[in-house]
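Chemist: pasting the structure only:
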């Protein structure tokens, strides 16, 4: 599940960097708008910059899910005999 952690850390880093930059603007007087703006802008940036990591994360999640299904089917088949 390393790709999931890498993607999550990258998203968090982009969000914090965006919030830091927005803090230097007049938005620091309205923290709610600052956070909403940082969320929106970092989401757009992440969508563009992290597509490869998002694909790797998706592949890791699908592989883990398939492995769990396989083990479940094996256990169920064992139980039936």
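Modeler: Arrived safely. The structure presented is a predicted model; accordingly, all values stated were derived computationally and were not measured.
Chemist: When you work out contacts or count neighbours from here on, use the C-alpha atoms and nothing else.
Modeler: Will do.
Chemist: quick one: the helices in this structure?
Modeler: Along the chain, the stretches classed as helices by DSSP state H are 2-23, 31-49, 51-80.
Chemist: Who are the contact partners of the nearest residue to residue 1 once chain neighbours are set aside?
Modeler: Taking Cα to Cα, 6 or more residues apart in numbering, and ignoring the residues beside it in sequence, residue 1 has residue 60 as its nearest neighbour in space, at 6.4 Å. By Cα atoms under 8 Å, 6 or more residues apart in numbering, the contact set of residue 60 is 1, 3-4.
Chemist: another structure for you, compare them:
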């Protein structure tokens, strides 16, 4: 579960940083601020968080391929 948590928190953090930078640059329209933050942080996370995304994908894939044995 740890890689999923790390990736999710990294994405949220990147979004918040992008939101803060755009706000500091003077973007005042809240809707435009949020939309641009989503787009910019999405592109940045694709580039910056590739290792975390691969680790998360491997973890989820392992969980699907090897489910826990169920006790009777």
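Modeler: It's in. Quantities reported herein were computed from a predicted structural model and do not represent experimental measurements.
Chemist: Among the contacts of residue 60 of structure 1, the buried ones, what's the PyMOL command?
Modeler: Entered in PyMOL, the line below selects the buried ones among the contacts of residue 60 of structure 1, by 16 or more other Cα atoms under 10 Å:
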select buried, resi 3+4
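Chemist: List just the nearest of the contacts of residue 60 of structure 1 to residue 25 of structure 1.
Modeler: Distances from residue 25 of structure 1 to the contacts of residue 60 of structure 1, taken as Cα to Cα, are shortest for residue 4 (32.3 Å).
Chemist: And the residue lying closest to that closest one once chain neighbours are set aside, how close does it get to residue 80 of structure 1?
Modeler: Leaving aside its chain neighbours, residue 4 of structure 1 sits nearest to residue 57 (5.1 Å; criterion: Cα to Cα, 6+ apart). Remark: distance between residue 57 of structure 1 and residue 80 of structure 1 (Cα to Cα, to the nearest Å) = 35 Å.
Chemist: neighbour count winner among these two?
Modeler: residue 57 (20 against 6; other Cα atoms under 10 Å).
Chemist: Do I have it right that the more buried one meets residue 50?
Modeler: No - here residue 57 of structure 1 lies out of contact with residue 50, judged by Cα atoms under 8 Å, at a distance of 10.4 Å.
Chemist: Please enumerate the shared neighbours of those two.
Modeler: Joint contacts of residue 57 of structure 1 and residue 50 (Cα under 8 Å, 6+ apart) are residue 7.
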